[in-house]
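> Need coordinates for the following:
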Amino acid sequence: MIRGMSDTAEEERKLRYERRKAAYRSARRVLARSSVLSTLRERLARLENAHELYDLDETADLYGNGVVEALEDKVAGLLGTQAAAFFPTGTMAQQVALRCWAGRTGDPRVALHPLAHLEVHERHAFTQVSGLRPVRLNSAPRQPTAAEIRDLDEPFGTLLLELPLRDAGFVLPSWEELDELVAAARERDAVVHFDGARLWETTVHFGRPLKEIAALADSVYVSFYKSLDGFGGAALAGPTTLVDEAKAWRHRYGGQVFQQFPTALSALAGLERELPRLPGYVRHARVVAAALREGFAAAGVPWARVHPEQPHTNEFQVWLPYDADAVAEAAVRQAEETGTLLFARPWDAPGPGLAVTEIDVRAAGLEWTPEDVKAAVAEFVARVRRGADG
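Take a look at the predicted model:
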């Protein structure tokens, strides 16, 4: 009986996932148009004006030269580092970075938050594949403090800071706090590595340009698809000696790919077209967040949490006091019935009667006024309540 109920619930979730995809594709209004559900034709259209980004009469890249090297130079220039290396994945880039630093410091221990991407989303690759060892900082869903780094009861060779810390709500320290975190690591003779998959989004919160942010770290990893909507890929930026060694390890890890020009061109497109827009997305995310809070209050929801209250990037969390399946169904029905998809991402259940999702504000979201957001919230809550009433 229990097994049958569980199977039925799983089938309902799979069906809702397919409905959500279809609703997303057909919705007239969303807060972000993600490339995740785009067709091949739509993705390839991203390269229609590639001739504006790079000389297409040059020969295609071979094992990391040509357009890939041009992309590496572009990233190094944006981050103000001596060099950068292109990697097919961020998982590989960060493993290589941490492995190189472990060899240089003589210490395989990496101090990091237990909610860091390396700990939660990579099947512990950096320990299982690269032989590194985590030293976990605080267990709270927030960035660590300088005091916590100074008070760690064992040494470590590298401090890894995820900026922003996605699973805690895309949260960032203040600029002063970040400076203190780095100083605390230096006091312990450790190097500092930034997991900057979304570092591109942080300039508004820090009030500093990318070069000044990256300058605090010894090495920085950035993604080309999370913020910039590229086809994939990542870069590791830092001193020339580190990057040269990283390229040797890239080959050993299987990252010396024969040709990567479509991904490299899409990354150049993201740096040219999407990067300048990110500050505007961050600022409008704060408008959307405030309207969400007001909308849920006006709808009489017992409590609703937007976290952070003022988003640090263009992504943030929304917490509601409802069953996760119920709000997921209401979100899909709203899109199917009205053409407005307010909550495009999945809902998780952190506890009984709790639901949490992520909000992403991009170009499509700039069209939403606060009144639009509040009206969508009212329609959404009405559907949640109708569902609860059966």
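
> C-alpha only now, for contacts and for neighbours.
Will do.

> which residues of the stretch 251-390 of the chain fall in strands?
Under the criterion DSSP state E, counting those that start in this stretch, the stretch 251-390 of the chain contains strands at 305-307, 315-320, 340-341, 355-360.

> Strands along the stretch 101-250 of the chain, start to end?
Under DSSP E, counting those that start in this stretch, the stretch 101-250 of the chain gives strands at 109-112, 133-136, 158-162, 191-196, 219-223, 234-238.

> Of the strands of the stretch 251-390 of the chain, which stretch is the most buried?
Of all the strands of the stretch 251-390 of the chain, strand 340-341 carries the top mean neighbour count, a mean of 26, counting by mean count of other C-alpha atoms under 10 Å.

> Give me the contacts around that strand.
23-24, 27-31, 331-332, 334-335, 376 (C-alpha atoms under 8 Å, 6 or more residues apart in numbering).

> Got a PyMOL select line for the buried ones in the residues you listed?
Of the contacts of strand 340-341, the buried ones go into a single PyMOL selection, burial set by 16 or more other C-alpha atoms under 10 Å:
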select buried, resi 23+24+27+29+30+31+331+332+334+335+376
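
> Make CSV from the contacts of strand 340-341 and add distance to residue 193 to it.
Listed next are these as CSV, based on distance: C-alpha to C-alpha, whole Å:
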residue, distance to residue 193
23, 40
24, 36
27, 40
28, 41
29, 38
30, 35
31, 32
331, 38
332, 40
334, 43
335, 41
376, 41
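
> Going by distance to residue 231, which of the contacts of strand 340-341 wins?
Nearest to residue 231 among the contacts of strand 340-341: residue 24, at 19.7 Å, using C-alpha to C-alpha.

> I'd assumed residue 344 was in contact with the closest one.
Yes: at 7.0 Å, residue 24 and residue 344 qualify as touching, with contact defined as C-alpha atoms under 8 Å.

> Now for the two: what residues contact both?
Common neighbours of residue 24 and residue 344, using C-alpha under 8 Å, 6+ apart, are residue 30.

> Mind naming the longest helix for the chain?
The longest helix of the chain (DSSP state H) is helix 2-26.

> ok, and what's touching that helix?
By C-alpha under 8 Å, 6+ apart, helix 2-26 touches 30, 37, 325, 329, 332, 335-336, 339, 341, 344.

> Nearest to residue 277, out of these: which one, please.
Nearest to residue 277 out of those is residue 30 (C-alpha to C-alpha; 17.4 Å).

> related to what we said a few turns ago, kindly reformat the strands of the stretch 251-390 of the chain as TSV and extend each row with distance to residue 282.
As requested, the strands of the stretch 251-390 of the chain are exported to TSV (distance: least, C-alpha to C-alpha, whole Å):
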stretch	distance to residue 282
strand 305-307	14
strand 315-320	8
strand 340-341	20
strand 355-360	10
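
> Following up with a second sequence; could you model it the same way so I can compare the two?
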Amino acid sequence: MTDAYAGLLRRMAAMRGCDRMLSGVRPVSMTEHLDAVRATLAPDSLPDFYGEGGPVEALELRVAELLGTEAAVFFPTGTMAQQVAIRYGAELTGRTTVGLHPLSHLVLHERDAYAVLGGLRAVRTTTAPRNPTAGEVAELAEPIGTLLLELPLRDAGFVLPTWDELVAVVAAARAAGARVHLDGARLWESTPRLGHPAAAVAGLFDSTYVSFYKSLGGISGAALAGEAGLIRYAREWRHRYGGTLFQQWPAAAAGLVGLDRELPRLPGYVAHATAVAAALAGLPGARVYPTPPHTHQFRLWLPYPADRLNAANLALAEEERAWFVGGWQDTEVPGLAMAEVTVAAPALDLDATQVADLGGRFLRRLAAT
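You can find the predicted model right below:
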């Protein structure tokens, strides 16, 4: 066991023992995951086989209905789903260029798979910490086959455009002859600020990827949704990439559980995030962005080194059964660290006064270290 994994197990055990949690959710054991899945299955339910039938097919139909698309296909990972989507755009348009933000998931977290595996080339859409504008897309120096938009843009602070800005940038891409793909890993919680349901958002795009674990609490897995031709193509390339597993019913069934249980709760998390962010912004030395949050996730900075913040948070959890915020990372400014705050079900039990009190307890423990 590596030191990193041992540290992860310790943090998970501490979180499971907490009575109060501000950021994140209580980690779920394998047994608890299986119990939740088992409760949704009929006694004679049969699994999927190589992507056909069972919970996989049920999940694909459910996603296509939610997003208003002709079809959807299950993928083991979002990385694989997105590689297939932009490959399809390149083949249809004859352009191997993809409009990408330098903070997008494809650039920062997929080890250049779009270039190494797909033979595609990135065209930077903007350097601003937000999605590109219609004007920026219209003025790109070279044509692109696909414009990829990540909603929200996680590594810029979970930021979203307005609905009108989104409509305009999609129109600008189409006017330039490009297809438009949505990295919608967090689409589910983006709809309150956009003011339109998921189907309306997906309807702007040629293809949409959604995740089943980032906000829905699933085990793993993703779906790619769009017109029938794309989905036929995606099934072929999923097989070529090694993504057509013998059976994937546990992940698919957990995805269905998430759509039933967590999806209806997300608007409440987004609404509560505004109160949580305001309370955290009142802590000494704290900074919150964006204000108010665009989804149920946002960034928090405190003027301390990350290792001290993480140690104080773990001690608070283990000794006082309260979890503040974990996952602190040092920034380019010495002595200033940043963490991502996720307002989920446990945080609904904390009003603004309780959030401020928990933050004060955390800072007092930090000062004593």
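
> TM value for the aligned chains?
The TM-score (TM-score structural alignment, normalised by the length of the second structure) is 0.95; 367 aligned residues with a C-alpha RMSD of 1.8 Å.

> rewinding a little: just name the most buried of the strands of the stretch 101-250 of the first structure.
Comparing those by mean neighbour count (mean count of other C-alpha under 10 Å), strand 234-238 comes out on top with a mean of 29.

> Provide the aligned range in the second structure for that strand.
Mapped onto the second structure using TM-score structural alignment, strand 234-238 of the first structure covers residues 222-226.

> what about that stretch, how far off from the first structure?
Aligned to the first structure and superposed, stretch 222-226 of the second structure gives a mean residue distance of 0.4 Å (mean C-alpha distance after the TM-score superposition for the first structure).

> Please list the residues outside that stretch that contact it.
By C-alpha under 8 Å, 6+ apart, stretch 222-226 of the second structure touches 60, 63-64, 67, 69-78, 81-82, 85, 206-212, 231.

> what do you get for stretch 270-289 of the first structure?
Contacts of stretch 270-289 of the first structure with the rest of the structure, by C-alpha under 8 Å, 6+ apart, involve 200-201, 203-204, 224, 227-230, 306, 309-315, 360-363, 365-366, 368-370, 373.

> And the strands of the stretch 251-390 of the first structure: which comes nearest residue 123 of the first structure?
Between the strands of the stretch 251-390 of the first structure, strand 355-360 lies closest to residue 123 of the first structure; by C-alpha to C-alpha that is 22.0 Å.

> The closest one vs the second structure, average offset?
Comparing strand 355-360 of the first structure with its match in the second structure after superposition yields a mean distance of 0.5 Å (mean C-alpha distance after the TM-score superposition for the first structure).

> For that strand, name the packing helices and strands.
Under the contact criterion of 3 or more C-alpha pairs under 8 Å, 6 or more residues apart in numbering; DSSP states H and E, strand 355-360 of the first structure touches strand 315-320, helix 324-338.

> contacting residues around the corresponding residue of the second structure for residue 269 of the first structure?
Under the alignment (TM-score structural alignment), residue 269 of the first structure pairs with residue 257 of the second structure. Contact analysis of residue 257 of the second structure by C-alpha under 8 Å, 6+ apart lists 36-37, 40, 218.

> out of the residues you listed, what pair is the most spread apart?
40 and 218, at 13.7 Å, using C-alpha to C-alpha across the contacts of residue 257 of the second structure.

> The two - which one has more neighbours?
residue 218 (24 against 13; other C-alpha atoms under 10 Å).

> Tell me the spacing between that one and residue 27 of the second structure.
Between residue 218 of the second structure and residue 27 of the second structure the computed distance is 12 Å (C-alpha to C-alpha, to the nearest Å).

> In contact with the residue nearest to residue 147 of the first structure when sequence neighbours are not counted, which residues?
Nearest non-adjacent residue to residue 147 of the first structure, counting by C-alpha to C-alpha, 6 or more residues apart in numbering: residue 184, 7.7 Å away. The neighbours of residue 184 of the first structure, taking C-alpha under 8 Å, 6+ apart as the test, are 146-147, 149-150.

> neighbours around the counterpart of residue 92 of the second structure in the first structure, how many?
In the first structure, residue 92 of the second structure lines up with residue 104, judged by TM-score structural alignment. Look at residue 104 of the first structure: counted by other C-alpha under 10 Å, it has 13 neighbours.

> Over to residue 203 of the second structure?
The number of residues packed near residue 203 of the second structure is 15, by other C-alpha under 10 Å.

> Thought residue 67 was touching it, still the case?
Yes: here residue 203 of the second structure lies in contact with residue 67, judged by C-alpha under 8 Å, at a distance of 7.5 Å.

> how near is the residue of the second structure most remote from its centre to residue 309 of the second structure?
The centre of the second structure is farthest from one residue, residue 368, which by C-alpha atoms, centre = their mean lies 35.3 Å away. From residue 368 of the second structure across to residue 309 of the second structure, the span is 12 Å (C-alpha to C-alpha).

> Pull the contacting residues for the aligned residue in the second structure for residue 344 of the first structure.
Aligned counterpart of residue 344 of the first structure in the second structure: residue 326 (TM-score structural alignment). Counting by C-alpha under 8 Å, 6+ apart, residue 326 of the second structure touches 23, 309-310, 313-314, 339.

> Map residue 356 of the first structure across to the second structure for me.
By TM-score structural alignment, residue 356 of the first structure lines up with residue 338.

> right, I mislabeled it, should have said residue 115 of the first structure
Mapped onto the second structure by TM-score structural alignment, residue 115 of the first structure lines up with residue 103.

> surely its match meets residue 156?
Yes: if you go by C-alpha under 8 Å, residue 103 of the second structure and residue 156 touch, sitting 6.8 Å apart.

> what about these two, which has more around it?
Remark: of residue 103 of the second structure and residue 156, residue 103 carries more neighbours, 21 against 18, as counted by other C-alpha under 10 Å.

> Skipping its backbone neighbours, what lies nearest the more buried one in space?
Among residues not flanking residue 103 of the second structure along the chain, residue 155 sits closest, at 5.8 Å (C-alpha to C-alpha, 6+ apart).

> how about the counterpart of the one you found in the first structure, what does it touch?
Here residue 155 of the second structure is matched to residue 167 in the first structure, going by TM-score structural alignment. Counting by C-alpha under 8 Å, 6+ apart, residue 167 of the first structure makes contact with 115-117, 141.

> Closest one to residue 155 of the first structure out of these, please.
residue 116 (19.1 Å).

> So what's the residue count around that closest one?
22.

> Equivalent analysis for the one 4 residues further on, please.
Here the count is done by other C-alpha under 10 Å, and residue 120 of the first structure has 11 residues near it.
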